[in-house]
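[1] sequence first, predicted coordinates after that:
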Amino acid sequence: MNTLPLQYQSLKAVLLYMDPNVRFKISHRLPSISSTEKVVPLRIEELDLGDLTTTVNQTTYKLGIYREYKEGEKITFRTQRYNDFGGFPRDFDRFGFEIFPGHNVLNPGDVSLPCPYNLVSQEERDTVQIERMYKTRLTFYEDVLESRLGSEKIEIPNGEDDDAIMKRYYLSLPIKELERHIGEIQEDLQPFECRRFNLKPPFVCYIMLTINSKSHKQVSRIPYNMKLHEAMKALNGFLFGGRRQSIQVQKLQFAINETILRLPIGFKIKLEQLKGLNNLAMRNGAILSMLDKKSFPLKSVSFFASDETDFQFLDVGKTTSLTAMDVNLEIDIFSILKTLSNQRAYLNFYHSDLRILQYLGLVQSWIENERPIGTCYSFGIVEENTARQILKVVRANVERAKRSKRCVSIPIRSSARLEMYYIPMESLNDSEQEEFMWFYDWVLKMRVVRF
């Protein structure tokens, strides 16, 4: 049977509607169509970017260091776990010490996403003090194991000081677990011995790429001739580099901890939704640098609100819908809500409902400032009685307010009214329920509708 290859225009049309991960695979296996694949706009439903992981839709590309031990050498449970689940997430030097080469270096295209937490520096891992600490731990574990093996009746210390509590805990562990701790401490000490006697570690390192999807796992290993951040740069360059148009992404999210995204030069996203952002105030500029100007207004932004400055992201008004999760109780959230211009907002709070009179103040603010029709704010409520009390207070303190069982209605101008009502969480559609991180039973809504 004769077959004809797809013509250029037909190939472009097919690629446009193809799953992006299939496109990556085809482009890798058939370099002849790679240039065409780069021309066709790339469409992604969900993109998650981290320091050593990139997730496109439900397929994750993960880099790590695989350690292959020489014949006869015993591999610890800890190292085996790293090998089985994507490799070790940091580089090694020639003696086996963990190192962080280029961790703070920004190359062209890279984007730094700061946060309040820093990685432990290399200097804290290969010092004489650290070696002494490991040796002290090793002696302790070996003494505990000797006690377990050498006596049928073990004397358990009953003091409440730290040493007694620790010894009690380790004496209660199974012997195999004690042996595992000893093996791991011996592994931690190994690089010090290798450096002291100029020896090679008992393993060979490879860069491992793990591609994980719902139905398939693929593992590849290449020689360790570049550092992890360089390999990540190459990986993201293959996936996203050389594209003529901004990548179209529905949902984008990032790693929680501090990281540098190793991205190709010219990386731009035409985005709809930013999801689950942390440290938003610190990352404002970095995130904006990746977004195509045509993204605005964003359909939605959701973030963990730890500080009032988090609400200044994108002037917040450049997003249609705003979701603030785990709102810090020290934030004057209702003062912020009075000035927000977003059409929709979802608020869930850390272990608490807000004061009833604050809801009344927000109602009064909406009446005075005539919020546009279609504005709707939603609040997670733990107890139904709280929602009832809110409606009761609003009804008693706002003129012309009329109350039914779960609703207060207030005319605010000739063509519109403000409704405040509450409903069970389970009655929300799936996309709205997704906006509430905690297990609220009720949702209180404020909205402006036409008469």
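    Structure received. Numbers count the residues shown, from 1 in each chain.
[2] switch to C-alpha atoms for all contacts and neighbour counts from now on
    Will do.
[3] from residue 286, how far off is residue 322?
    Applying C-alpha to C-alpha, to the nearest Å, the value for residue 322 to residue 286 is 19 Å.
[4] settle it for me: which of the two has more neighbours?
    residue 322 (28 against 15; other C-alpha atoms under 10 Å).
[5] okay, and that one sits in which element?
    Counting by DSSP states H and E, the element that carries residue 322 is strand 319-327.
[6] what's the offset of the helix or strand hosting residue 67 from the middle of its chain?
    Take DSSP H and E as the rule and residue 67 turns out to sit in strand 59-69. Centre-to-centre, strand 59-69 and its host chain are 19 Å apart (C-alpha atoms, centre = their mean, to the nearest Å).
[7] could you list the buried residues of it?
    59-68 (16 or more other C-alpha atoms under 10 Å).
[8] just the residues contacting the next helix or strand after that strand, thanks.
    Helices and strands here follow DSSP H and E; after strand 59-69, the next one along the chain is helix 77-84. Applying C-alpha atoms under 8 Å, 6 or more residues apart in numbering, the external contacts of helix 77-84 come out as 65-67, 88, 180, 184.
[9] Serialize those to TSV and add fields for distance to residue 436.
    TSV is the format used below for the contacts of helix 77-84 (distance: C-alpha to C-alpha, whole Å):
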residue	distance to residue 436
65	37
66	39
67	42
88	34
180	41
184	41
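[10] how many residues are close by residue 272?
    There are 21 residues near residue 272, going by other C-alpha under 10 Å.
[11] show me what the helix or strand where residue 238 lies is in contact with.
    Using DSSP H and E, residue 238 sits in helix 228-240. In this structure, residues lying in contact with helix 228-240 by C-alpha under 8 Å, 6+ apart are 24, 51-52, 54, 63-65, 90-91, 102-103, 207, 247, 262-264, 267.
[12] putting a second one here so we can go through both:
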Amino acid sequence: MTTARPQPLFYETLKCVGLYLEPNLRFQLYLRCPGFGSVHKTQPVRIHELKVRPNNFEVNGTVFSVGIIRKYARTTPTPKPVKVSNAGGGVQHDVDRYGIRNYGQEEIQPMEAAQRDSTRITHLEEHLQLMLKDRERLRWDVVPDLDLRIEAKRLEILSYRKRMTNQQPSFIQYLQLTITNGTVQYVERLEYDKNLKCTRNYILGKIFAGVKFQVGSLQIGEDKFNSFLGRFLHMQQGLVIEEPGNAFEPNTLGGQTEPLLPVPEGTLKIGEMIVTGNLKNALASIKTCLSENNPPFKKLTSAYQPFPDDPIVQNAELICIARTASLRVFNGKINNKRIHLGRCNIQETDFMILVNKWSMEKSEVGRFYSIGFKKVKKIEEFFSLFINIPGAERGDNEETRWSEFPECIIIPMRDETELNVWFEKTNEEDKVYCNTRFIVKIKVQNSGYAQVHGSF
């Protein structure tokens, strides 16, 4: 039986296939098949989830990371700390030929450099002695990696000594690109003659340059949110919190924020965005890339910090404040119709300021705030503040009537409106933005929406 040879796809058919092709497979086709280049350049790439972290980026679960690894000669055993570092993808910051962190400082005179290294060695040896004393008085299971840290400290001291005496390093350093998809891993190495930033830009350029992208969810920063609350409560609204840039995170240099991705201007479309670090920098990094006809973000998630006066923020359908926030967030620059606080640091003073604001301004029907809570007791403490507002009544509405906690608080407001306040167990729909067991909901309705049962 003869088998027909596979026929190449026509250009129009290939365009359709390219549009719905899994992004990572499409990138590989583009890099390996020159004939696919014209399709790749003209058809938008659809990415469900893109995460741009400080040390790597992730496309639909496939992680691309760059690090610096050390390779010793075959006759020289590789120290255990180096084995651990290499196995983890390598060092994630630029280093000199001795493996000492390079901060991009200007060249200094040899005498000054030797003095600096000598001082550094003194500090490292003092730290090493403290670690050795800790090892003597602590059980191994209290600090299980202490021996590894001691050996790493000794290697660092050795590197400084070799640099001071201009000796040849015992290793050669390479840049390593690691692509991980579940348990499948692809590794590529090349000589370390470019810094991590240049390497990052090269890799991003290979994948993203010159192509339109549609991203369902874009995350900028680490998976854990930075906590700005302590600093923010001691700062004036609008003051920018600057943070150091990383290889795969927006860098602000001389007041200019570099684009997050090397895509053509006005070609990036985003459904929702998560920013775990500096929101102002993150927004600036996508400004030139974002399409003019990009619809409002369905959800914008950020830690509590000074929110920039930006149309992207103002037009977002849902603002989510991760970690712990303050009621002051409702008095700031974000006046979105829908705002959720992951958790809240509730102060009576902040509450009274908020109530005064609500009593003075015209309330838009449908404006909806929510706050996550772990315990009913904390909710009851919060509700006691509402109950003490003059005119507050108890009742129920359509949302609460058939729930486990049917009672709501009704606060009369201006312009024939009322505030309905209630809580419930977090349901599947709420879990998209709320990860606590209970959720308090505060909603502006037309007067008479809730049925009044009586006063408190």
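    That came through, no problem. As the structure is a prediction and not an experimental result, all values here were calculated from the model.
[13] if we can go back for a sec, just flag the most distant two among the contacts of helix 77-84 of structure 1.
    Across those, the longest distance by C-alpha to C-alpha is 21.5 Å; it joins 65 and 180.
[14] which residues does residue 191 of structure 2 contact?
    Going by C-alpha under 8 Å, 6+ apart, the list of residues near residue 191 of structure 2 reads 173-175.
[15] how about a cut-off of 6 Å?
    Neighbour list for residue 191 of structure 2: residue 174 [criterion: C-alpha atoms under 6 Å, 6 or more residues apart in numbering].
[16] corresponding residue for it in structure 1?
    Alignment note (TM-score structural alignment): residue 191 of structure 2 maps to residue 223 of structure 1.
[17] also residue 58 of structure 2?
    Superposed on structure 1 with TM-score structural alignment, residue 58 of structure 2 falls opposite residue 55.
[18] right, and its match touches residue 48 too?
    Yes. Assessed by C-alpha atoms under 6 Å, residue 55 of structure 1 is found in contact with residue 48 at 4.9 Å.
[19] how close does residue 39 of structure 2 sit to residue 47 of structure 2?
    Noted for residue 39 of structure 2: a distance of 17 Å to residue 47 of structure 2, by C-alpha to C-alpha.
[20] name the nearest residue to residue 62 of structure 1, sequence neighbours excluded.
    residue 53 (4.5 Å; C-alpha to C-alpha, 6 or more residues apart in numbering).
[21] wait, doesn't that neighbour sit right on residue 59?
    No. At 10.3 Å, residue 53 of structure 1 does not count as touching residue 59 under the criterion of C-alpha under 6 Å.
[22] touching stretch 300-309 of structure 1 from outside, list them.
    By C-alpha under 6 Å, 6+ apart, the surrounding residues in contact with stretch 300-309 of structure 1 are 273-278, 281, 319-328, 331.
[23] if we go to 7 Å?
    Stretch 300-309 of structure 1 is contacted from outside by 272-278, 281, 319-328, 331, using C-alpha atoms under 7 Å, 6 or more residues apart in numbering.
[24] now that stretch: how far from the chain's centre is it?
    14 Å.
[25] quick check: buried residues in it?
    300-307.
[26] pull up the distance across stretch 254-266 of structure 1, start to finish.
    First-to-last distance for stretch 254-266 of structure 1 - C-alpha to C-alpha - comes to 19 Å.
[27] again, but for stretch 319-339 of structure 2
    For stretch 319-339 of structure 2, the separation between the terminal residues is 5 Å (C-alpha to C-alpha).
[28] likewise stretch 40-59 of structure 1?
    Start-to-end span of stretch 40-59 of structure 1 (C-alpha to C-alpha) is 20 Å.
[29] what residues sit buried inside that stretch?
    Buried residues in stretch 40-59 of structure 1, counted by 16+ other C-alpha under 10 Å: 40-57, 59.
[30] closest one of the contacts of helix 77-84 of structure 1 to residue 392 of structure 1?
    The closest of the contacts of helix 77-84 of structure 1, once distances to residue 392 of structure 1 are taken by C-alpha to C-alpha, is residue 88, at 57.7 Å.
[31] who's in contact with the closest one?
    By C-alpha under 7 Å, 6+ apart, the neighbours of residue 88 of structure 1 are 64-66, 82.
[32] residue 284 of structure 2 - nearest residue in space that isn't next to it in sequence?
    Spatial nearest neighbour of residue 284 of structure 2, excluding adjacent residues (C-alpha to C-alpha, 6+ apart): residue 257 at 6.1 Å.
[33] quick one: that neighbour from residue 72 of structure 2, how far?
    39 Å.
[34] with residue 62 of structure 2 instead?
    30 Å.
[35] and the strands in the stretch 201-350 of structure 1?
    Ranges of strands within the stretch 201-350 of structure 1 are 203-212, 217-223, 247-254, 259-261, 269-277, 298-304, 319-327, 344-349, based on DSSP state E, counting those that start in this stretch.
[36] okay, these in a markdown table with distance to residue 380 of structure 1 next?
    Listed next are the strands of the stretch 201-350 of structure 1 as a markdown table, based on distance: least, C-alpha to C-alpha, whole Å:
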| stretch | distance to residue 380 of structure 1 |
| --- | --- |
| strand 203-212 | 35 |
| strand 217-223 | 39 |
| strand 247-254 | 23 |
| strand 259-261 | 32 |
| strand 269-277 | 17 |
| strand 298-304 | 15 |
| strand 319-327 | 10 |
| strand 344-349 | 5 |
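[37] among the ones you listed, which is nearest residue 6 of structure 1?
    When the strands of the stretch 201-350 of structure 1 are compared (using C-alpha to C-alpha), the closest one is strand 247-254, at 24.0 Å.
[38] what sits up against the closest one?
    Contact with strand 247-254 of structure 1 is made by 41-50, 268-277, as judged by C-alpha under 7 Å, 6+ apart.
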